[in-house]
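In: got a sequence here, can you model it:
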Amino acid sequence: MKFTLICCLLLQAAVVISAQKKVVCFWGTWAAYRAGNGKFEVSNIDPTICTHIIYSFMGAQEDGSVTYLDSYLDLSENWGKGYIDKFIALKTQSSSVKLMMSIGGWNAESAVYSKIAATATGRETFAQNVLNMINKHGFDGFDFDWEYPAQRNSVYGSADKANFVALLQTLKSKLAANGKLLTIAVAVVEASASLSYDIPNVAKNVDFINLMSYDLHGSWEGVTGINAPLYAGSADISSYQKQLNIDAIVNYWVAQGAPRDKLILGIPLYGRSFTLSNSNNYGVGAATSGAGNAGSFVPESGFLAYGEICLNIKNGVFSRYWENTQKVPYAVGGNQWVGYDDSESIAYKINYIKDNSLGGAMFWSIETEDFNNLCGNGKFPLVRMTYQALVGNEPITIPPTSAPTQSPSTIPTNAPTQAPTQSPSTSAPSGPFICPGNGLFTNPADCGSYYNCWAGTAYLQLCPSELVFNPNGYCDWKYNYKCV
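Out: Below is the predicted model:
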């Protein structure tokens, strides 16, 4: 009887543990080399607001060996900074946090992993070396960030798909036997994920899956777009465009057989930035001339750390706008435009995680948060609110959509919630058209233009050449909508 009772209690405890939401925090160690407000050391990490923290990155070689990418940062020998030991010492501040290491990333060669995964010997050697590295330093597990099987400079192409499953099986066998976690970070959009992953069999062999649900739009597209929209925008017309949002991503992975509780929703702590072609045309879908200027926190064009974005808004350099259809903000300052996430959009994502029974949230990456409280909302405000809501089960109240911090002088004080496929070339107020409300409306006199109504004022705007305005709220090809 006592044995049965104990078994039942243990089973209940296991259910509770497995049901707890995760807040997974990636840390890019190279932020130690940044200057000023962008510099981030291991001492800046708060281990009490993440359930898992992932040290990024270690390296691998074609022979299956596992290497240090920066021995000066990673190790204490030869007067190094000893980041790994200091990272593991975070356990003294939080006994519950899981501290993991990651191999891979965008800059790693896909060819290396393609070769490792292709043979049983390669898989066995790599798995053993991963375990050796974990045990040497005291990590709790391993995150594999192969970007991506069967893509980029893969050696074996489509064979990577099955080989990746075989490699995960080998890794899982070794790591699980030693009480270590195995997770992966994955390409998420259907057009890419379908090339790389046998999703049901991948999911069987990992503890959870970190969805890299960001970089869905960027300066490579030629028009402004949100980094990680929750839902599709009204200008997302093609089947591919409709894949570029979190809701479509989650639905695809679930439909392909991934258990909901193994899906960890990726949230970016940075924005993708653009330089506007015309600073008077600044909505989602506005024409751009290239990437946004590099910031002072992270010296990379087309990229702005959240800490710098919120500081620019606080100081009046940027004005914040809300894209209601996609449930995300963007900010504009002169000809600079950035789509990003803040407390309001993350509140929607937290509720989405809960409503869809997902396993939790993942952040890429903590060194671009407001970790020094420059914006006045405390250190790590976005990660902290997520942890409190998902792990602490504190209620999330989504604030009302806020107005921009300052109003541009030549355009409405808020961007339309439904953007055209490309921003028009004019935005001057028109004549006798009477606005029936806020939004986009057909111009009865011209199929190639429309009215953008805001606060009772009508602004005549033009569709790009060869397109006509569709009453559904976007500029469309003539063969899709016959304007009469």
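In: rest of the way, CA atoms for contacts and neighbours
Out: OK.
In: okay, buried residues for stretch 16-36 please.
Out: Neighbour counts over stretch 16-36 (16 or more other CA atoms under 10 Å) mark 20, 21, 22, 23, 24, 25, 26, 27, 28, 29, 31 as buried.
In: how would you label the fifth one: helix, strand or coil?
Out: When you say that, I think you mean residue 24. Taken by DSSP: H, G, I helix; E, B strand; the rest coil, the conformation at residue 24 corresponds to strand.
In: how close does residue 338 sit to residue 364?
Out: 17 Å (CA to CA, to the nearest Å).
In: out of those two, which sits in the more crowded spot?
Out: Counted by other CA atoms under 10 Å, residue 338 and residue 364 do not tie: residue 338 has more neighbours, with 29 against 20.
In: pretty sure the more buried one is touching residue 328, no?
Out: No: Residue 338 is not in contact with residue 328 according to CA atoms under 8 Å; the separation is 11.2 Å.
In: shared neighbours of these two, anything?
Out: residue 226 (CA atoms under 8 Å, 6 or more residues apart in numbering).
In: now do the helices in the stretch 201-350 of the chain.
Out: In the stretch 201-350 of the chain, the helices defined using DSSP state H, counting those that start in this stretch lie at 246-255, 306-314, 343-355.
In: looking at these, which is nearest to residue 164?
Out: helix 246-255 (17.1 Å; CA to CA).
In: follow-up on the earlier one: could you dump the helices of the stretch 201-350 of the chain to a markdown table with mean neighbour count and distance to residue 387?
Out: Below are the helices of the stretch 201-350 of the chain laid out as a markdown table (neighbours: other CA atoms under 10 Å; distance: least, CA to CA, whole Å):
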| stretch | mean neighbour count | distance to residue 387 |
| --- | --- | --- |
| helix 246-255 | 19 | 20 |
| helix 306-314 | 21 | 18 |
| helix 343-355 | 19 | 10 |
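In: how about those in CSV, adding distance to residue 193?
Out: Formatted as CSV, the helices of the stretch 201-350 of the chain follow (distance: least, CA to CA, whole Å):
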stretch, distance to residue 193
helix 246-255, 9
helix 306-314, 27
helix 343-355, 21
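In: nearest to residue 88, of those helices?
Out: Using CA to CA, these put helix 306-314 closest to residue 88, at 25.8 Å.
In: list of residues touching the closest one?
Out: Here helix 306-314 makes contact (CA under 8 Å, 6+ apart) with 269-271, 295-297, 318-320, 331, 340-342, 368-371, 374-375, 405.
In: any idea how far residue 157 is from the residue nearest to residue 329 when sequence neighbours are not counted?
Out: Spatial nearest neighbour of residue 329, excluding adjacent residues (CA to CA, 6 or more residues apart in numbering): residue 322 at 4.3 Å. According to CA to CA, residue 322 stands 41 Å off from residue 157.
In: neighbour count winner among those two?
Out: Between residue 322 and residue 157, residue 322 has the larger neighbour count (other CA under 10 Å), namely 22 against 16.
In: how about this one, so we can line them up?
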Amino acid sequence: MAQLSMIRRRKPLLIVFLLLQWFCTQVVSQDYSVTNPCATGYCSRSGYCNVEDYCSASRCASTDLRKSPLMRDPKERDPCVARCDYTATTGEFCGTQKVDRPVCRKNHRLSRVVGYYEGWSPTRAYKPFYPLQIPPNIYTHLNYAFATINPRTFEVGPTSRKEAILMERLTDLKKSQPSLRVNIAIGGWTFNNPGPTASVFSDLVRSEANQKKFFRSLISFMSTYGFDGVDIDWEYPVADDRNGRPEDFDNFPKFMANLKNVLMSTCGRDELSLTLPKSYQYLQHFDIKALEKNVDYFNYLSYDVHGKWDREKQLTRAVLDSHSNLTEIREAMDLLWRNEISADKVLLGLPFYGRVYTMADDNCKNPGCMFASAGNPGRCSRQAGILLNSELDDIRKEKNIQSTLDTDAAVQILTWDRQWATYDDDKSIQLKLDFARTTCLGGVVVWAVSQDTYDGTYSRALSGITPQPLYIA
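Out: Next up, the predicted model:
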């Protein structure tokens, strides 16, 4: 009876609470989640958006990413935990915890300069690029992109006989540069596109039997072509849109530990790296602290921050912005520092290509102005919205125009014929190198050396980063 009396006394309060909850749900929340987030970013355990009272240090489900989806079983993730954690990285919407960013002097030594070489670059009808065009004594590492994995046998191999020959040409560069290490990159974005290899990585990491086949084949493959290590480019585990499974979160670190153990038995072919996405959408599916234990370094994909896809996303608008904006990269890296990742294991990504838009208004050319569509494809890129640096060089020369340096974003902006492009040159690269040094990073990684000019203009902007023995090519 006492309990019943208490319920009656609280009934008016309960009714008010329920009415409030209904109102917020109908007018404000609209069933927001990490896949349907609110535009302002506010989100609490209760799922409410646009209401700051529901998102604070005391009410937010978590403000510490060590307790967040980045480190938890994907099946147990709360969408609002994810949302609050993500917005907490900038301190704008949720929580008060400050990020302990690494700080070093400007003379901090970058130990690695890694460059990806695209196996398809010699087949371009315009501006093909061959291994011998890579300037010597600049890169400490070259990654051949990509080897494939047979979806039935899990054996590693080149995609064609022509690429097998190209792999040998790339590793042959070590003859004139003995300190150079050449690694094989496995995977890539298209590897997880719908098709025979879409689920190969997920199938591999969930099965010890498949791993044994893979390891045996990999060691033989590396020995045959002279590779010194492996770069795993899985884009991306767990994610539904990339043919992942929830169990990838736990299986991937176990696989990497097994792989590292196998590589350590090869007498020197033991380097292991891993690509990491910048976006929280995909990074949340990596147990980065567990993965860190068995990798020599992470290749951080700090580009493609913006692009033509911004038109379709709920939280972005069709506005002109740089795809390698340093301001946004700095904030995105906070996800790593919250998880206490060693800065010297992180390499900053540098693109040798630009993202291009068609402007909506010729008279509005500044970042933040609207774009109408992706920019025109180039003869090399053959893809709307992308131009290689070598193509952008041609445009500047043909039209006798100059780019403008945006020092905040650390990019060059080039406009012509309603086209708007951002890219990196020697000046913006220097700004990013300064950031890498003062953030104590381990080095930089380029996608891709094969998008350079025929004489390696952009690679030469990286000369002198690491002290290297001088070898005559």
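In: if I look at residue 124 of the second structure, how far off is residue 378 of the second structure?
Out: According to CA to CA, residue 124 of the second structure and residue 378 of the second structure sit 12 Å apart.
In: ditto for residue 12 of the second structure
Out: 68 Å.
In: the two: which has the busier surroundings?
Out: Neighbours were counted for residue 12 of the second structure and for residue 378 using other CA under 10 Å; residue 378 has more, 16 against 11.
In: wait, that one touches residue 355, no?
Out: No: using CA under 8 Å, residue 378 of the second structure is not in contact with residue 355, being 11.3 Å away.
In: and residue 274 of the second structure, what pairs with it in the first structure?
Out: Alignment note (TM-score structural alignment): residue 274 of the second structure maps to residue 184 of the first structure.
In: and that match, how far from residue 258 of the first structure?
Out: Distance from residue 184 of the first structure to residue 258 of the first structure, by CA to CA: 13 Å.
In: ok, and for stretch 57-68 of the first structure, which residues are buried?
Out: Result for stretch 57-68 of the first structure [16+ other CA under 10 Å]: buried residues 57, 58, 59, 60, 62, 64, 65, 66, 67.
In: pick out the most distant pair among these.
Out: Maximum distance among the buried residues of stretch 57-68 of the first structure (CA to CA): 16.6 Å, for 57 and 62.
In: need the overlap of contacts for residue 378 and residue 355 of the second structure.
Out: 386, 387.
In: what is the burial count for residue 318 of the first structure?
Out: Neighbour tally, residue 318 of the first structure, other CA under 10 Å: 23.
In: residues touching it, list them.
Out: Contacts of residue 318 of the first structure were listed using CA under 8 Å, 6+ apart, and they are 309, 312, 331, 332, 333, 405.
In: on that earlier part again, count the neighbours of the match of residue 274 of the second structure for me.
Out: When neighbours are counted by other CA under 10 Å, residue 184 of the first structure registers 21.
In: how much space separates it from residue 170 of the first structure?
Out: Counting by CA to CA - residue 184 of the first structure and residue 170 of the first structure are separated by 14 Å.
In: and for residue 304 of the first structure?
Out: Using CA to CA, one obtains 39 Å as the distance from residue 304 of the first structure to residue 170 of the first structure.
In: kindly confirm my reading that residue 148 of the second structure is in a strand.
Out: Yes: Residue 148 of the second structure: assigned to a strand according to three-state DSSP.
In: what lines up with it in the first structure?
Out: Taking TM-score structural alignment, residue 148 of the second structure has residue 59 as its aligned residue in the first structure.
In: wait, what's in contact with the nearest residue to its match once chain neighbours are set aside?
Out: Leaving aside its sequence neighbours, residue 59 of the first structure sits nearest to residue 67 (CA to CA, 6+ apart; 4.8 Å). Residue 67 of the first structure sits next to 58, 59, 60, 61 when contact means CA under 8 Å, 6+ apart.
In: mind checking the SS state of residue 67 of the first structure?
Out: Following three-state DSSP, we place residue 67 of the first structure in the strand state.
In: how about stretch 212-228 of the first structure: buried residues?
Out: Neighbour count says stretch 212-228 of the first structure has 212-219, 222-228 buried, by 16+ other CA under 10 Å.
In: of all the helices of the stretch 201-350 of the first structure, which one is nearest residue 98 of the first structure?
Out: Between these, helix 343-355 lies closest to residue 98 of the first structure; by CA to CA that is 20.9 Å.
In: how far apart are whichever helix or strand comes after the closest one and its match in the second structure?
Out: Remark: after helix 343-355 of the first structure, the chain's next helix or strand is strand 360-364, criterion DSSP states H and E. After superposition onto the second structure, strand 360-364 of the first structure sits on average 0.2 Å from its aligned residues (mean CA distance after the TM-score superposition for the first structure).
In: packing partners for the helix or strand just after strand 360-364 of the first structure?
Out: Next helix or strand after strand 360-364 of the first structure toward the C-terminus (DSSP H and E): helix 381-390. With contacts taken as 3 or more CA pairs under 8 Å, 6 or more residues apart in numbering; DSSP states H and E, helix 381-390 of the first structure sits against strand 22-28, helix 343-355, strand 360-364.
In: what's the closest of the buried residues of stretch 57-68 of the first structure to residue 98 of the first structure?
Out: Scanning the buried residues of stretch 57-68 of the first structure for proximity to residue 98 of the first structure, where the rule is CA to CA, the winner is residue 57, at 16.2 Å.
In: my read: the closest one touches residue 102, true?
Out: Yes: checked against CA under 8 Å, the pair residue 57 of the first structure and residue 102 is within contact range at 5.2 Å.
In: the helix or strand containing residue 14 of the second structure: which residues count as buried?
Out: Using DSSP H and E, residue 14 of the second structure sits within helix 2-23. Buried positions in helix 2-23 of the second structure, judged by neighbour count with 16+ other CA under 10 Å: residue 21.
In: which residue is nearest the centroid of the first structure?
Out: Taking CA atoms, centre = their mean as the criterion, residue 214 is the residue nearest the geometric centre of the first structure, at 3.1 Å.
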